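Novice: got a predicted structure plus its sequence, pasted below:
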Amino acid sequence: MSDADSEKANRDRIFKQAFVRLMPLLFIGYVMAYIDRINVGFAALKMNADLGIGPAVYGFGAGVFFIGYFFAEVPSNLILEKVGARRWIARIMISWGLISAAMVFVQGEKSFLAMRLLLGAAEAGFYPGVILYMTYWFPKEYRARMFGAFSVAIPASLAIGAPLSTAILQLDGLMGLKGWQWLFILEGLPTSLFGIMFLYLIPDRPKDAQWLAPADRNKLQSILDEEKRSVAATHGSSLRTAFTDPRMAALSFIYFANTGANLGLAFFLPQILKSTGLSDMQSGLFTAVPYLFGTIGGLVFGYISDRYNDRRLTLATALVFTSLGMVGAGFLTGSLWAVAFMSLAAIGLYGAKAPFWALPSMFLTGSAAAAGIAVINCIGNLGGFVAPSIVGWVRQETGSFEAGLYFLGGLVLTGAIMTILVVNQRFAEAREPRVALGKQSA
């Protein structure tokens, strides 16, 4: 084995060890986050009738989560960089778990909207915080796979959460509580408990990882520090970059489109399936099917993106899959054949995340990365407010989800076109001269 091969094998060994120790904990945390975020879609099967919440108010409430999320996101990520990921991510998990459980006290439309707003503010910072945290541990040639593996938690949470949530709904009447109230309690409180565990299990940086040998610890930290210096020398690391670079606007829109399609489908999928004549339990089981395919999409697109060092075509292809799936599902609304197209859409939705999140770190580092990743995520997640609100309004006005699905397909197709135009050969170039290490960098 040559020295270069030996060096690569040693690097792979170290990163594999970090992956095995960190990813299961991050994965479980995000599964819990997403279950707590979208379990309102299953609660709605009973809660809306019990509380007199109509489709438009429900769609607005499902999306208002992201208004709270929007305003708390950037401050949350900047605090994380200052106080450390371990403490701040644990704080986020504990608070959102408690607020999710407190949904048991919702009495009507106003309290429903208020609690969804608070839940969004509490969860703000978790996803971009973990994305930032992974840049502390994995260099760019590994990131699409890491982000892909982490993002698989989303379809996995829906595949797990769908049958779990509909099963909990069957507890209706136990101890005088409605089934949807048990849903919030039994899926919220465990998240807070896991947040306490998280505080003791996750190190902030490689240099803090006692489970790595000292030589491996130093090597891993030096590799990441060198990459950080290289990005900073080319692009700088000031906060201004996160708010003024035109690439930020393009990435925010692409993520807006993908997230809007994702949550526009997730919040209404149980109701779409139930409208075909399925029972609550059957709706929950069929809801899991697209997300099983989404899990495969996240892993496959992440591998392809890293294997061929390509972000542009893998991302655009994933977005086109989503668009075709949404349009096909709209055309077949009312038929279980729509599940096949929803599965195609899910492959694209979660396949897009791996190449997408490898893009910001190509020109952001330090404080710019902390703020930039949060900006992209919070603006992008406004799609989670806009899309469910529009789909809910369309459903109320037309009595069908068909036009809403067409809207989602068109939105994400626009994101695919934006990807082709923006993520070009100049994407990773410096946009203005930087002075670093005594030299002028172009």
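Specialist: Great, that's in hand.
Novice: alpha carbons only for contacts and neighbour counts from here, please
Specialist: Fine.
Novice: pull the residues that contact stretch 107-124.
Specialist: Contact with stretch 107-124 is made by 33, 51-53, 57, 60-62, 64-73, 76, 92-93, 95-96, 99-100, 103, 106, as judged by Cα atoms under 8 Å, 6 or more residues apart in numbering.
Novice: now swap in stretch 332-342 and tell me
Specialist: 272-273, 275-276, 286, 289-290, 324-326, 328-331, 401-402.
Novice: that one: end-to-end distance?
Specialist: 10 Å (Cα to Cα, to the nearest Å).
Novice: for that stretch, buried residues please.
Specialist: By neighbour count on 16 or more other Cα atoms under 10 Å, the buried set for stretch 332-342 is 332, 333, 334, 336, 338, 339, 340, 341, 342.
Novice: how far is it from where the chain is centred?
Specialist: The chain centroid and the centroid of stretch 332-342 are separated by 25 Å under Cα atoms, centre = their mean, to the nearest Å.
Novice: next one: stretch 162-178
Specialist: 27 Å.
Novice: repeat for stretch 59-79
Specialist: 13 Å.
Novice: report the buried residues of that stretch.
Specialist: 59-70, 72-79.
Novice: go on, stretch 123-141?
Specialist: Neighbour-count burial for stretch 123-141, with 16+ other Cα under 10 Å as criterion, is recorded at 123-140.
Novice: filter the buried residues of stretch 59-79 down to the ones in strands?
Specialist: Among those, none falls in strands (DSSP state E).
Novice: where helices are concerned, which of those residues count?
Specialist: Using DSSP state H, the subset of these located in helices is 59-70, 72-79.
Novice: quick check: the gap between residue 79 and residue 225.
Specialist: Applying Cα to Cα to residue 79 and residue 225 gives a distance of 21 Å.
Novice: then residue 71?
Specialist: With Cα to Cα as the criterion, residue 71 and residue 225 are 31 Å apart.
Novice: name the residues that touch stretch 412-429?
Specialist: Outside stretch 412-429, the residues within contact range by Cα under 8 Å, 6+ apart are 234, 247, 250, 253-255, 257-258, 261, 311-313, 315-317, 319-320, 322-323, 362-363.
Novice: weed out the non-buried ones from those residues.
Specialist: Buried by 16+ other Cα under 10 Å: 234, 247, 250, 253-255, 257-258, 261, 311-312, 315-317, 319-320, 322-323, 363, out of the contacts of stretch 412-429.
Novice: alongside the first one, take a look at this:
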Amino acid sequence: MSTNGTAVAAREGVASSDSIYARVTWRFMPLLFICYVVAYLDRVNVGFAKLQMLNDLHFSETMYGFGAGIFFVGYFFFEVPSNLLLHRLGARRWIARIMVTWAVISAATAWVTSPTMFYVLRFVLGIAEAGFFPGLVLYLTYWFPAQRRGRMVAFLMAGNPVSGIVGGPVSGFIMQRLAGHGGFAGWQWLFVLEALPALVLGAVIYFFLDDRVKDAKWLPQHERDFIQSEIDAEARTKSHGSVRQTFTSLKVWTLCAILFGIVMGSYAVGFWQPTIIKGSGVTDPLTIGLLTVVPYASALVAMIVVGRHADRTRERRWHVVVPQIVAASGFVLCAYAGHNTWLSLLGLTLAASGVITALPMFWALPTSFLGGTGAAAGIALINSTGNLAGFVSPALVGWLKTLTHSLDSSLFLIAGSLIVSALLILTQMPARLVNK
């Protein structure tokens, strides 16, 4: 075959593979995206409920911070077992189970009357949701090779800012307009109504999702064979260690520390953004909800643009580091903003855009070299340990706010954790390991 003929054949092969993966993407990625939107909303809507809940139940900022964060303690202990069960039992049944149980527990938060009840329900909610996100990341490794997976993870995690774009105004509307209806406070309606979509989606997942490529009867056999051959070829280049080897890997524990720093920033935004806006002088719940759209909308654009650029260049480290630096600068700006609403909003926009972009870019690092059971355990271990920052961040911020009557010291601490995390990537994650 001539050189021109070879080039044409290569282009046709790329076009054909693109069409196959496009069909796979449209088959289940929109569903997983909606599930992630609902999951993140149910996880952080307590940040909006806080605006009314604390006064109604006479909770302190420290109580709120501890209760918001203890979710991640339950999450930590059950994350690895959950992901191993998903790997063994299949994503369809396990993700459906996760969604139904967390919906019931999240709705039950509406009946909290004491700090102890709040702590217990948040802890159990963490147990129920354990394995959801790392399970989705693991599921993507069954369908997409590394050069396509970064974009898919970014698309999936776009559910984070979208949940803020949709959830902020909706949460504000529910709390303002439904307060007192049926003898329920606005924050109680919030927990009940925002839990309902997860029940429906759990059933949809059970009947719609395919566990593996071989189960996808909607794809012709030759297309299933093509996808599986690409996944198998990539698997041969990965480390397929045992669960024990994963737990003793220095690289895996370094990734845990890196994610910990990013998550410190992520949940500072998720749990405290309404409080920061309120502290700048805005008191109406609906207005606060509408203003939260700005940081999340900016974050959505940023993560899509950066995700595409990362896949096109196949560079992974700086696509995590630069957003972390941007986020750190945003938190510092919030600390200096005082009662200036627009300066606070600019700082939150930088902070949200940075941490929300860094999170999907981070997941290209471990999935570049972990495979098999090692990937199931490793992804879960990294996510669960890193997400302990979801406990440390709100608990520490709440304690410091109670102690100092200001968020400033907490915001500087969050910015510092992001910078340390970025330095760990540059010094401990060589480009040859993760740039694939």
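Specialist: On my side now, so go ahead. From a predicted model like this one, the values you see are computed outputs, not experimental measurements.
Novice: please state their TM-score.
Specialist: Superposed pair, TM-score by TM-score structural alignment, normalised by the length of structure 2: 0.95. Supporting alignment: 426 aligned residues with a Cα RMSD of 1.3 Å.
Novice: ok, back up a step: looking at the contacts of stretch 332-342 of structure 1, which is nearest residue 166 of structure 1?
Specialist: Checking the contacts of stretch 332-342 of structure 1 against residue 166 of structure 1 by Cα to Cα gives residue 286 as the nearest, at 11.2 Å.
Novice: residues in contact with that closest one?
Specialist: If a contact means Cα under 8 Å, 6+ apart, then residue 286 of structure 1 has 273, 339 as its contacts.
Novice: find me the equivalent region of the helix or strand containing it in structure 2.
Specialist: Element membership for residue 286 of structure 1, per DSSP states H and E: helix 280-307. Alignment of helix 280-307 of structure 1 against structure 2: residues 285-312, by TM-score structural alignment.
Novice: ditto for stretch 95-115 of structure 1
Specialist: Mapped onto structure 2 using TM-score structural alignment, stretch 95-115 of structure 1 spans residues 101-121.
Novice: could you list the buried residues of that stretch?
Specialist: 101-110, 112, 115, 118-121.
Novice: ok, of the residues you listed, which one's closest to residue 157 of structure 2?
Specialist: Of all those, residue 102 has the smallest distance to residue 157 of structure 2: 19.0 Å, by Cα to Cα.
Novice: residues touching the closest one, list them.
Specialist: Applying Cα under 8 Å, 6+ apart to residue 102 of structure 2 gives the contacts 125, 128, 129, 198.
Novice: for those residues, give me TSV that also has secondary structure and distance to residue 158 of structure 2.
Specialist: TSV is the format used below for those (DSSP: H, G, I helix; E, B strand; the rest coil; distance: Cα to Cα, whole Å):
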residue	secondary structure	distance to residue 158 of structure 2
125	helix	22
128	helix	22
129	helix	19
198	helix	18
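Novice: from those residues, pick the one nearest residue 383 of structure 2.
Specialist: residue 129 (12.4 Å).
Novice: could you measure from that closest one over to residue 72 of structure 2?
Specialist: Residue 129 of structure 2 is 10 Å from residue 72 of structure 2, where distance means Cα to Cα.
Novice: okay, and stretch 52-72 of structure 2 goes to which residues in structure 1?
Specialist: Under TM-score structural alignment, stretch 52-72 of structure 2 corresponds to residues 46-66 of structure 1.
Novice: next one: that stretch to chain centre, how far?
Specialist: The chain centroid and the centroid of stretch 46-66 of structure 1 are separated by 22 Å, computed with Cα atoms, centre = their mean.
Novice: for stretch 28-42 of structure 1, same thing?
Specialist: Distance of stretch 28-42 of structure 1 from the chain centroid (Cα atoms, centre = their mean) equals 11 Å.
Novice: same deal with stretch 272-281 of structure 1?
Specialist: With Cα atoms, centre = their mean, you get 27 Å for stretch 272-281 of structure 1.
Novice: now stretch 42-60 of structure 1
Specialist: Chain-centre distance of stretch 42-60 of structure 1: 24 Å, with Cα atoms, centre = their mean.
Novice: now do stretch 238-253 of structure 1
Specialist: 19 Å.
Novice: where does that stretch end up in structure 2?
Specialist: Taking TM-score structural alignment as the measure, structure 2 aligns residues 242-257 with stretch 238-253 of structure 1.
Novice: what about that stretch, start to end distance?
Specialist: 21 Å.
Novice: can you give the contact residues for that stretch?
Specialist: 366, 373-374, 377-378, 381-383, 385-386, 421, 424, 428-429.
Novice: if we go to 10 Å?
Specialist: For stretch 242-257 of structure 2, contacts defined as Cα atoms under 10 Å, 6 or more residues apart in numbering pick out 80, 84, 239-241, 258-260, 263, 362-363, 365-366, 370, 372-379, 381-389, 417, 420-421, 424-425, 428-429.
Novice: from the residues you listed, which land in helices?
Specialist: 80, 84, 258-260, 263, 362, 372-379, 381-386, 389, 417, 420-421, 424-425, 428.
Novice: for structure 2, what's the longest helix?
Specialist: Per DSSP H, structure 2 has its longest helix at helix 3-44.
Novice: after that helix, heading C-terminal, what element do we hit next?
Specialist: Where DSSP H and E defines the elements, the next helix or strand beyond helix 3-44 of structure 2 is helix 46-57.
Novice: got the buried residues for that next one?
Specialist: Buried residues in helix 46-57 of structure 2 (16+ other Cα under 10 Å): 46, 47, 48, 49, 50, 51, 52, 53.
Novice: between those residues, which is nearest residue 168 of structure 2?
Specialist: Each of those was checked against residue 168 of structure 2 using Cα to Cα; the closest is residue 48, at 8.0 Å.
Novice: which residues are in contact with that closest one?
Specialist: Counting by Cα under 10 Å, 6+ apart, the residues that residue 48 of structure 2 touches are 167-168, 171-172, 175, 187, 190, 270-275, 285, 288-289.
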